[in-house]
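next come a sequence and a model predicted from it.
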Amino acid sequence: MSAVSFQSVSKTYRTPKGDFQALKQVSLDIEEGEFFGLLGPNGAGKTTLISILAGLSQASGGRVLVQGSDVQANFAEARRKLGIVPQELVFDPFFSVREALRFQSGYFGVRHNDAWIDELLDSLGLADKANANMRQLSGGMKRRVLVAQALVHKPPIIVLDEPTAGVDVELRQTLWHFIAKLNKQGHTVLLTTHYLEEAEALCSRVAMLKQGRIVKLSPMSELLKSASSNVLQFKTDSALPAGVAQRARVTGRIVQVPAADAADVEKLLAALREGGVTPEDVEIRRADLEDVFIHIMNEAAVKQGGAA
């Protein structure tokens, strides 16, 4: 039995401009103990899928099972098995951190939970904030409390929806160390993130969504293996020759160009020389998840555009 099973899930919203289909027949099984990544650009349908999983939104078609429990027909049972960290910073301003965690335990019928609460506070760097009012915390500290609230009832399945968006490096490292430990202990983790280096480091399998459809579902190792090309990376302030520019990804002064082999690298460097461009800090690296992601999204855009 899968930890989470999305079965032909569709979601249509009614808008003044007409119906908008956010999800289109999404089918996906996440196995017990997996660290699974759900990736896609803004508007791809990731948060809609998470909202349906959490029971906050109802699918227009299909169904979702959590360890065999239907999220609509058996909501309470399914919800007890989930620990969900939302994107938004939602908190009760009237309670201290420890009180908030005790109340959250109570929502799931968990009593005498102080030992686990203490472990959460310590593991997430909140021990010295245990008695602070939630209003006194920084955004990063509030994010840590959200993670602790999601885990306070020891759910077998942890859902992280952009958990490190806008937070500092220390929190990211603390969070991933703790979540990776829980995953090794058998917890299933579902992660959505725009930080692709996090997904590459943590996830054993990923699904990529675009415009409400799954366009790629693959083990991480196979996904990276399929990216046989290298990437020529350098810095420049000069305008790129047209032949290089149409292949390049430019971020400020940093230019990244896919290169099939050593001969291709030499052709690119020759084109730069002929164009009067002197590259700085030149390096050749293996393609990473970000390179693969951009390639797959571009391919999907062409196919979906043709289908339209």
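Received it, and whenever you're ready, just let me know what you need.

going by C-alpha atoms from here, please, whenever you check contacts or count neighbours.
Will do.

for His194, the count of nearby residues, please.
16 (other C-alpha atoms under 10 Å).

and it, helix, strand or coil?
coil (DSSP: H, G, I helix; E, B strand; the rest coil).

the helix or strand hosting Phe293: how far from the chain's middle?
Element membership of Phe293, judged by DSSP states H and E, is helix 289-307. Its chain's C-alpha centre and that of helix 289-307 lie 18 Å apart, by C-alpha atoms, centre = their mean, to the nearest Å.

at which residues are the strands of this structure located?
For the chain, the strands defined by DSSP state E occupy 4-15, 18-30, 35-39, 61-66, 69-70, 82-85, 157-161, 188-192, 205-210, 213-219, 230-235, 249-251, 254-259, 280-286.

below is structure B, check it against A:
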Amino acid sequence: MTTTSHAPVVQLSNVSKKYDDYLAVDDVSFTVRSGTVLALLGTNGAGKTTTIDIATGMMHPTAGSVRLFGEDPHTDRAQVADRIGIMLQDAGFFDGLTVGETIDAWRRFTPRARHRDEAVEMVSLHRQLGTTVGRLSGGERRRLDLALALLGTPDLLFLDEPTTGLDPAARHQTWELLSAMVDDGLTVVLTTHYMEEAERLADEIAIIDNGRIVRLGPLADFTTGCSTRIDLSLRCADDAQRLALAAGSNATVDGGRISLTTADPQPALLDLLRWAQSAGLEFESIRVGASTLEQSFLDTITEVAR
């Protein structure tokens, strides 16, 4: 992650998209500056992908304006196409082509295209160069998606759920690759369900719900505060429910796991430990830490729903 702040590369101003009586995107505005990363977060169906489609120029908004490098990506496509890379959720490959043949085909119509060997090396697909796309795993296909999005050495990269299906090692390698490129000046707009991914890469966070941006600001605004998260685990779900009732309404239960946030963690934890001891219960695990982006996201969505 970088804290560099330069000229705006992406500008969405009061953008809306309406389908008949359904408003998929509702008055969305945000700016992404050069060499920074904006993570667009939201639940399924919140409007993330539609917003990305509009921002890339693949879809025309019903209202509002979009500018990439000062140009309209829909009407002035030729002015911006060579400077952007796009990684969608499904690129629609030809399963009969090998990885190498797929990259070679894309290189023919990609200006400033990287060499094929560089493209596969970036995403660790050199061993799959002769493998047909139809035989790739889901994670390997996502890595090929990323290689093609980066093929033209873009100045601006749009990533829609880039690490879905990747194993933890491949996910961390992807984060390291993207972080290095951002440090070199790449600008990124990212959608993801992995909060750790957003925390690792993003400078700015935008939370979208029902098509509207409900919270927007620097990452630090979402992760810095006085609240502390306590996570407890018990073997029995019924015991977890009993303990949650003792903890009060701030606690949430998922099976045998209990989570709560508090501004005063020490007395809260001591109360839980005393109650558990008196009830003859043993915790399988206890974790105490600063409030995370995930918790901040859940709190925001819950507050909006009220």
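Noted; the coordinates are in hand. A quick note: this is a predicted structure, and the numbers were derived from the prediction, not measured.

which secondary structure elements does the helix holding Phe293 of the first structure sit against?
Here helix 289-307 of the first structure touches helix 196-202, strand 213-219, helix 220-226, going by 3 or more C-alpha pairs under 8 Å, 6 or more residues apart in numbering; DSSP states H and E.

switch to 10 Å and redo it
helix 196-202, strand 205-210, strand 213-219, helix 220-226, strand 254-259 (3 or more C-alpha pairs under 10 Å, 6 or more residues apart in numbering; DSSP states H and E).

okay, these in a markdown table with distance to Thr174 of the first structure and mean neighbour count next?
Putting those into a markdown table (distance: least, C-alpha to C-alpha, whole Å; neighbours: other C-alpha atoms under 10 Å) gives the following:
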| stretch | distance to Thr174 of the first structure | mean neighbour count |
| --- | --- | --- |
| helix 196-202 | 13 | 17 |
| strand 205-210 | 22 | 22 |
| strand 213-219 | 25 | 17 |
| helix 220-226 | 23 | 15 |
| strand 254-259 | 30 | 21 |
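
nearest to Lys24 of the first structure, of the ones you listed?
strand 213-219 (5.6 Å; C-alpha to C-alpha).

name the helices or strands packed onto that closest one?
Using 3+ C-alpha pairs under 10 Å, 6+ apart: strand 213-219 of the first structure touches strand 18-30, strand 35-39, strand 205-210, helix 220-226, helix 289-307.

which one of the ones you listed is the most hemmed in?
When those are scored by mean count of other C-alpha atoms under 10 Å, the highest mean neighbour count falls to strand 35-39 (a mean of 25).

quick one: it aligns where in the second structure?
Alignment of strand 35-39 of the first structure against the second structure: residues 37-41, by TM-score structural alignment.

mean shift of the matching stretch relative to the first structure?
By mean C-alpha distance after the TM-score superposition for the first structure, the fitted stretch 37-41 of the second structure averages 1.1 Å away from its aligned residues in the first structure.

in TSV, list the strands of the first structure along with distance to His295 of the first structure.
Shown next, in TSV, are these (distance: least, C-alpha to C-alpha, whole Å):
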stretch	distance to His295 of the first structure
strand 4-15	26
strand 18-30	21
strand 35-39	13
strand 61-66	30
strand 69-70	35
strand 82-85	29
strand 157-161	24
strand 188-192	19
strand 205-210	12
strand 213-219	11
strand 230-235	13
strand 249-251	11
strand 254-259	10
strand 280-286	14
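
tell me which of the ones you listed sits nearest to Glu299 of the first structure.
strand 213-219 (9.2 Å).
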